[in-house]
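Enquirer: sequence and predicted structure, then a few things I'm wondering about:
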Amino acid sequence: MASEFLIVHWAAPCEEQFEVTVALSSRLPGEYSCPSDTRADLGQLLVERDNSVEAEPWFRAAAMLNDAQAMSNLGTLLADRRDEAEAELWFRAASALGEVNAMFNLGLLLEQQRKTEAERWYRTAAELGLPDAMNNLGRIQAQRGQEREAERWLRAAVAVNCPPAMNNLGILVSTQGDLEEAGRLFRAAAASGDDDAMNNLGAWQAQQGHTAEAERSFRAAANRGHVSAMVNLGDLLRQRGDRREAERWYRAAGQADDTGAIDRLGEMSSEHESERLASLVEHGCVSEKE
């Protein structure tokens, strides 16, 4: 499961405050004189009501008053709608003011194109105690082969109950041969709702010969839209002869442009055609030469 941009959450307001917010949200931020943190609170409440369009001007108004958390949240809204250039500006501004979530978000925004700088921001946020940053820093280090350093950061994140770090640490220790700890980590992360961990738990269970448990884990992740789990579930079903349901899961994954699923559908189509021709030969409808 890919990391998502973080939004800063303040203490939840009471119901009376919420109703006042609903009334105020119909007015423009410039028409309402209030401190920056109140404007940011209004933006947060609107985000929680899935109204990012109306939240943006409130975050922007608070950001213009030098509110670092509002800057970070504004950057998140912009990044989510792919306005990455302006999002980067706000993440950098908030990071300069010490906002740790903005540092993580900046790393996430930069990782695909500027991984070295992204890693620096992850490290800064990790050293300030942000579990998501510890996890992403450990993941990058593990991918680079720096296993000792990666394990240190992943274990630090696991210690504060970060499910993605549990999953990534499970992957790391499994490559080191500790399958027992890997299974415990995958199971803990899956129980916390991590889709990647559900899929990896299924793979671990299948490797251990626990096919029924593997199917449940793959199915749980597949039902939540995890594409690799759809393919893995399809493979398991295909192996036991349930080709119709296997094909259904391959098609679902293929709609998400998974090349492995598309290849498997092609294989199944070829198998079906071979079986059809063999049946025709067996019943004398065509000769083998034909």
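Expert: In hand now; what should we look at?
Enquirer: contacts and neighbour counts: CA atoms only from here.
Expert: Will do.
Enquirer: just the buried positions in the lengthiest helix in the chain, please.
Expert: If you go by DSSP state H, the chain has its longest helix at helix 259-282. Buried residues in helix 259-282, counting neighbours by 16 or more other Cα atoms under 10 Å, are found at Ala261, Ile262, Arg264, Leu265, Met268, Leu277, Ala278.
Enquirer: going along the chain, name the helices of the stretch 101-250 of the chain.
Expert: Per DSSP state H, counting those that start in this stretch, the stretch 101-250 of the chain carries helices over the ranges 115-127, 131-143, 147-159, 163-175, 179-191, 195-207, 211-223, 227-239, 243-255.
Enquirer: comparison target below:
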Amino acid sequence: MDQSAEDLAADLAVQGAALLAQGRPAEAADVLRQALAGGAPSALDLLVRAYFDSGSWRAVVDLLEPRVEQGDLRYASRLGVALVQLAERERAEAALRLAVGSGDVPAANDLAILLRDEGRLVEAVRLLVDAAKAGDQLAAANLVELQLEAGDLPAAAAAAEQYASERRPETILALADVRVQQGRFADADALYRRAGELGALRARTAYGQFLAVSGDPAAAEREFREAERIAEPGWAFALGRFLADEGRLDEARPYLQIAVDEGDEQALEALAELDGVEADEY
């Protein structure tokens, strides 16, 4: 018996999910577009993920903007993130505000970062205070980091101590960053270790950077290599920057290139510095 259109679309969605799991997002997108056209219920979310994984930001906008405009605010946050990547900041802010207004508390983090980058730090902090009170773990940690960036160590310390909880590992990492600024290095060391044990998102790279500054490059490299092993966000730039700072330029270059390929502007600047050229020459 011939396969029904619905069954075919469902099979295509399964194929697309498998390609995503194999790290082949561009191929997955080709399959998932067919699945979406065939009406597979899971295809839309999978296709958005494929576009994100491949950095296809314009495709994300083309896919999601009509849906958000029609009132499907589930996708407003991801639309906003894609617009940020395209440097369409005014539209990105509007989309992220829609997401936050619809009750998507985690979207406050992306909106706060956008506001911070535009120099609107007071607005960003206020937004994160509300999100942290609503129980968002990342907002509490980001609040501390923004206050540190603003040079307000007392406020950062107060927030870090208020929200620190082992049930929210990112807050332990934020407290470690505060302890460094306070000069309480032994406390910071213990907190970085604990954040890593609890699975905080960037614990290994943060601890590696702390150890490097503390004058223990061997221990720092172990942390950076562990960050690589577990594919911690930002690991490639962190390791590449460390190796470059240690004078190991040939080793640093491929890691910086990985980060550049992922769209890391800091890595592009670091690679240009290695080559003695301006970043816009790449």
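Expert: Great, that's in hand. It should be emphasised that the depicted structure is a prediction, and the values quoted were computed from it without experimental measurement.
Enquirer: sorry, back to before: farthest pair in the buried residues of helix 259-282 of structure 1?
Expert: Ala261 and Ala278 (25.5 Å; Cα to Cα).
Enquirer: now for Ser214 of structure 2, how many residues are close by?
Expert: Using other Cα atoms under 10 Å, Ser214 of structure 2 has 11 other residues around it.
Enquirer: what of Leu28 of structure 1?
Expert: 12.
Enquirer: distance of it from Ala70 of structure 1?
Expert: 17 Å (Cα to Cα, to the nearest Å).
Enquirer: then Ala253 of structure 1?
Expert: 38 Å.
Enquirer: tell me the counterpart of Ala176 of structure 2 in structure 1.
Expert: Mapped onto structure 1 by TM-score structural alignment, Ala176 of structure 2 lines up with Gly170.
Enquirer: need the nearest residue in space to its match, chain neighbours excluded.
Expert: Of all residues not flanking Gly170 of structure 1 in the chain, Ala182 sits nearest, at 4.1 Å (Cα to Cα, 6 or more residues apart in numbering).
Enquirer: residue in structure 2 matching the one you found?
Expert: Match for Ala182 of structure 1 (TM-score structural alignment): Ala188.
Enquirer: residue contacts, that match?
Expert: Ala188 of structure 2 makes contact with Leu175, Ala176, Asp177, Val178, Arg179, Val180, according to Cα atoms under 8 Å, 6 or more residues apart in numbering.
Enquirer: wait, the first one sits on Ala158?
Expert: No: here Leu175 of structure 2 does not reach Ala158: they are 9.7 Å apart, not a contact under Cα atoms under 8 Å.
Enquirer: quick one on the thing from earlier: Ala253 and Ala70 of structure 1: who's more crowded?
Expert: A count of neighbours by other Cα under 10 Å puts Ala70 above the other of Ala253 of structure 1 and Ala70, at 32 against 24.
Enquirer: now do stretch 147-156 of structure 2: distance to the chain's middle.
Expert: Its chain's C-alpha centre lies 22 Å from the corresponding centre of stretch 147-156 of structure 2 when counted by Cα atoms, centre = their mean, to the nearest Å.
Enquirer: and it, which residues are buried?
Expert: In stretch 147-156 of structure 2, counting by 16+ other Cα under 10 Å, buried: Gln147, Leu148, Leu153, Ala156.
Enquirer: with stretch 102-112 of structure 2 instead?
Expert: Going by neighbour count (16+ other Cα under 10 Å), the buried part of stretch 102-112 of structure 2 is Asp104, Val105, Pro106, Ala107, Ala108, Asn109, Asp110, Leu111, Ala112.
Enquirer: map the fourth one onto structure 1.
Expert: Put plainly, it is Ala107 of structure 2. In structure 1, Ala107 of structure 2 lands on Ala102 (TM-score structural alignment).
Enquirer: does that match really touch Ser95, like I thought?
Expert: Yes: using Cα under 8 Å, Ala102 of structure 1 is in contact with Ser95, at 5.4 Å.
Enquirer: list residues touching both of the two?
Expert: Common neighbours of Ala102 of structure 1 and Ser95 (Cα under 8 Å, 6+ apart) do not exist.
Enquirer: helices or strands up against the lengthiest helix in structure 2?
Expert: As assigned by DSSP H, the longest helix anywhere in structure 2 is helix 5-21. Judged by 3 or more Cα pairs under 8 Å, 6 or more residues apart in numbering; DSSP states H and E, helix 5-21 of structure 2 is in contact with helix 25-37, helix 43-54.
Enquirer: can you give me the buried ones in the shortest one?
Expert: If I follow you right, that is helix 43-54 of structure 2. Applying 16+ other Cα under 10 Å to helix 43-54 of structure 2 flags Ala43, Leu44, Leu46, Leu47, Val48, Arg49, Ala50, Tyr51, Phe52, Asp53, Ser54 as buried.
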